[in-house]
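[1] mind looking at a prediction? Sequence and model below.
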Amino acid sequence: MADWIKSLPGAAQVYLEDKRLDEVECIISDLPGIARGKAVPATKFARQDYFHLPDSIFYQTITGDWGEAAGDEGFIEKDMILKPDMETATAAPWTGDWTLQVIHDAYDRDDKPVPFSPRNVLKRVVQLYRDKGWEPVVAPEMEFFLVARNLDPAHEIEPMIGRSGRPAAARQAYSMTAVDEFGPVIDDIYDFAEHQGFEIDGITQEGGAGQLEINLLHGDPVKLADEVFYFKRLIREAAMRHNCYATFMAKPIEDEPGSAMHIHHSILDAKTGENIFSNKDSSETEHFQHYIAGLQNHMPAALAVIAPYVNSYRRYVKDHAAPINLEWGRDNRTTGIRIPLSSPKARRVENRLAGMDCNPYLGIAASLACGYLGLTEGKKPKDEFKGDAYDGDGDIPRVLGQAIDLFDEATALHEVLGPEFARVYSIVKRAEYDEFLQVISPWEREHLLLNV
């Protein structure tokens, strides 16, 4: 076995035990969170320290069109230098041969991190915490739907057919029988995750028809974002094996709840390892209050990052399991900011606004950025909300265009995420929104064609 293979993470070594590695997929996340890169023979990968991709992969919209974000040099598609992070090496167990995936980091010609590469954005935010002597810890929850194959975009998305031969039923939250309906898909998800060295904290049925949730153990933000990035791919591959699709759209089916990526945050003192949200007498600290205030004050401007598509805003519907405002409350799932039941040592803040359609690196980075601004500004949050927060006023943008406007004005947020990232992201999102505005929907044809 080659020396570099001997230094791989344990799960990758177990996967390749007594096997001949055929191929390595060298990948990086673009702005939407799609894996871009190259597949190379293992023998070639062993000889290369880096490879090149054009920086234009970060200027593409979700449709494949381009935002005019190239800057002063113009659209010359200059090469980036992509270097492997071998700690991310993991199996691609759905392939027909023995293949590894390795996430790469993007650098420019001067060996500086490319500022609009999503993984670099998250690393920047995490470093700002560490510069203050803090260690951020996150735990993402992933919601998604298993749906019937949809070959015609004009047709509505429908739930998948379960083991019983019937379509998946809605409003069966936490039902083990409902989970059993998707048993073969879930079995493959567990198998793929085990091969890749990922530990699943649990899988539950959510409230939508064919909607599932996977919880991951808390840990380092970059490592957890890598896992969500990998998980999206492995879940899609598991579904395809069973003649269905996995979708991470925020709102794929009318009258069903949407899919979120709830993000739990806690912050440790880097020297002591203690949770800065809890005092020694177990009471809540001022840091805890400041963190909540940061989410309340800056999340409206960050929404364009954690709710990145026009479809994202269809999720924020009253009484449909998604928040409509940034109220905060203890053990209250109607608020946008929830404080779960926990011991003082595990005290944390849950951001319930992020959609599962967001790029995991950018979604976690934006959420942490808001909390960081709260910690550094030292402001107090609004009073805790008691009762049903759906009775309160909505205080978040309702459409993507409004969210982008708020993002563009948020200079404090730009300084945390990186001004160059903010510039590129805004241009690409506006190009994408303009594309959408050119599309005439069935609703418009049905109700406006002959009536106005």
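    Received it, and whenever you're ready, just let me know what you need.

[2] C-alpha from now on. contacts and neighbour counts both.
    Will do.

[3] would you map the strands across the protein?
    Here the chain has its strands, by DSSP state E, at 23-29, 35-41, 51-54, 79-84, 90-91, 99-107, 134-148, 200-205, 211-216, 244-247, 263-269, 328-330, 337-339, 349-351.

[4] dump these into TSV; add distance to residue 176 and mean neighbour count as well.
    Putting the strands of the chain into TSV (distance: least, C-alpha to C-alpha, whole Å; neighbours: other C-alpha atoms under 10 Å) gives the following:
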stretch	distance to residue 176	mean neighbour count
strand 23-29	34	23
strand 35-41	33	15
strand 51-54	45	15
strand 79-84	41	21
strand 90-91	29	26
strand 99-107	33	23
strand 134-148	16	24
strand 200-205	7	16
strand 211-216	11	21
strand 244-247	19	22
strand 263-269	24	22
strand 328-330	27	22
strand 337-339	26	23
strand 349-351	25	25
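
[5] okay, those in CSV with distance to residue 280 next?
    Below are the strands of the chain laid out as CSV (distance: least, C-alpha to C-alpha, whole Å):
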stretch, distance to residue 280
strand 23-29, 41
strand 35-41, 44
strand 51-54, 50
strand 79-84, 42
strand 90-91, 40
strand 99-107, 40
strand 134-148, 17
strand 200-205, 29
strand 211-216, 28
strand 244-247, 44
strand 263-269, 13
strand 328-330, 20
strand 337-339, 19
strand 349-351, 19
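
[6] for comparison:
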Amino acid sequence: MKDWTEELPEAARQFLENRRLDEVECIISDLPGIARGKAVPASKFARQDYFHLPDSIFYQTITGDWGEAAGAEGFIERDMILRPDMATATAAPWTGDWTLQVIHDAYDRKGKPIPYAPRNVLKRVVDLYRKQGWEPVVAPEMEFYLVARNLDPAKGIEPMMGRSGRPAAARQAYSMSAVDEFGPVIDDIYDFAEAQGFEIDGITQEGGAGQLEINLLHGDPIKLADEVFYFKRLIREAALRHDCFATFMAKPIADEPGSAMHVHHSVLDIETGQNLFSGPQGGETDAFFHFIGGMQKHLPSAIAVLAPYVNSYRRYVKDHAAPINLAWGRDNRTTGIRVPLSSPAARRVENRLAGMDCNPYLGIAVSLACGYLGMMQECWPDKQFKGDAYEGEGDIPRVMGDALDLFEDAKELHEVLGPEFARVYSIVKRTEYEEFLQVISPWEREHLLLNV
């Protein structure tokens, strides 16, 4: 019998060279992006073609509550069939033994993809592009904070201590000295990423105290979403080794910039490999403008996916490195939709609205869906914005409830993402939002208790 480990990706085979594999973590992303699954001995994994988890993992909120999303048959927790995608097999280099992780895809008992599994949602959108002869390409950027350990939710989050023994400083964007403060954590991030076969395009210090950004090379949307999914765990594990936390909250620290997952998009012609955003002479094409037009038309309805929690909306603050509207501009970081400087072959559109707290599969899927609808509907964008877009009016929802209202009415977007996904997502997020509304905040107690 052939050894199944011989067909693993190169990085996984190198990780296991001259070592005995102990365990395989069989995982899948839930709606928030948490890795769910089972850890099994390597010998058992070699004998199994699939495993089961209940479909209720997709009805669970970030707090562990349950949305009433099970449908007409009720909450019976039907088993799904989870099959491994061996191309995703990668090391878990922080574990005490020799462990691999493998992402699985979810199917029902008839072999149909579970429509609200996040990776299946992204696959659906990518397939719609490919049916048109288009190949979508993305490049995500990941912003996050390294913060002091926080064991008390009532206490504010504080920057971590750097090598110098001083708290991480704010307003130090692109400072190499600031990056050096986190050197041991960054070293482990690089080591873990290398063991997992991931290529980092660069790490920079962002504007917040202890805020870093990791850029990934452009490529296939599903592969890149897998990498962001893996990277979130990798970064958390690297931070824990050095007595700090890594957080992907959209706005973890008051008066500091929020953390985004900017997504760069381009679309290639499958037959020729040419960038559809650039014409034969290198000029901007109708497809380029239609993609932007689709984003302007449909992104308001997509914000509930790109900004999935009440905290997400604290990031959209004027002059705090986050967009407040859907203006588009060339080489303009104040606009929600940016066209970076590039050659014609690399022409792309950057969506700056997504928060780092979004599920990477769903965030990339809904962003691509907006561009797809624009190309199919031949939407034309507003005139390019020149100047400081923060001086304009905000035109995106500012609270979760308003964003969910727009999402629930967005039937065209539902058809691209999948109506059943839209139904389940809306119910789960409404449940979370209503739970939050029952919480009385310190601000309310401080200012309202004796004054109203």
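    That came in fine, so what should we check first? Note that this is a predicted model, so its numbers are computed, not measured.

[7] got a TM-score for the pair?
    The TM-score (TM-score structural alignment, normalised by the length of structure 1) is 1.00; 452 aligned residues with a C-alpha RMSD of 0.6 Å.

[8] which among the strands of structure 1 is found nearest to residue 159 of structure 1?
    Closest to residue 159 of structure 1 of those is strand 134-148 (C-alpha to C-alpha; 4.3 Å).

[9] just want the angle from that closest one to strand 211-216.
    Orientation of strand 134-148 of structure 1 against strand 211-216 (axes from the mean of the first three to the mean of the last three C-alpha atoms, to 10 degrees) gives an angle of 150 degrees.

[10] other SSEs contacting strand 134-148 of structure 1?
    Identification of packing neighbours for strand 134-148 of structure 1 by 3 or more C-alpha pairs under 8 Å, 6 or more residues apart in numbering; DSSP states H and E yields helix 118-131, strand 211-216, helix 221-240, strand 244-247, strand 263-269.

[11] tell me which of these lies nearest to residue 87 of structure 1.
    Closest of these to residue 87 of structure 1 is helix 221-240, at 9.4 Å (criterion: C-alpha to C-alpha).

[12] buried residues, the closest one. List them.
    Of all the residues in helix 221-240 of structure 1, those buried under the rule 16 or more other C-alpha atoms under 10 Å are 221-222, 224-232, 234-239.

[13] where in structure 2 does it fall?
    Mapping helix 221-240 of structure 1 onto structure 2 (TM-score structural alignment) gives residues 221-240.

[14] contacts only, for the residue nearest to residue 319 of structure 2 when sequence neighbours are not counted.
    Leaving aside its chain neighbours, residue 319 of structure 2 sits nearest to residue 390 (6.4 Å; criterion: C-alpha to C-alpha, 6 or more residues apart in numbering). Residue 390 of structure 2 sits next to 318, 319, 323, 324, 334, 335 when contact means C-alpha atoms under 8 Å, 6 or more residues apart in numbering.

[15] CSV for these, including distance to residue 399 of structure 2 and neighbour count?
    As requested, the contacts of residue 390 of structure 2 are exported to CSV (distance: C-alpha to C-alpha, whole Å; neighbours: other C-alpha atoms under 10 Å):
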residue, distance to residue 399 of structure 2, neighbour count
318, 15, 17
319, 18, 14
323, 15, 26
324, 13, 27
334, 21, 26
335, 20, 30
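
[16] test my guess that residue 138 of structure 2 contacts residue 264.
    Yes: if you go by C-alpha atoms under 8 Å, residue 138 of structure 2 and residue 264 touch, sitting 5.3 Å apart.

[17] returning to that earlier point: how near is the residue nearest to residue 319 of structure 2 to residue 317 of structure 2?
    Going from residue 390 of structure 2 to residue 317 of structure 2 by C-alpha to C-alpha, to the nearest Å gives 9 Å.

[18] can you tell me how far the aligned partner of residue 389 of structure 1 in structure 2 is from residue 275 of structure 2?
    If you follow residue 389 of structure 1 across to structure 2 using TM-score structural alignment, you land on residue 389. Between residue 389 of structure 2 and residue 275 of structure 2 the computed distance is 28 Å (C-alpha to C-alpha).

[19] more neighbours, those two?
    Between residue 389 of structure 2 and residue 275, counted using other C-alpha atoms under 10 Å, the more crowded position is residue 275 (26 against 23).
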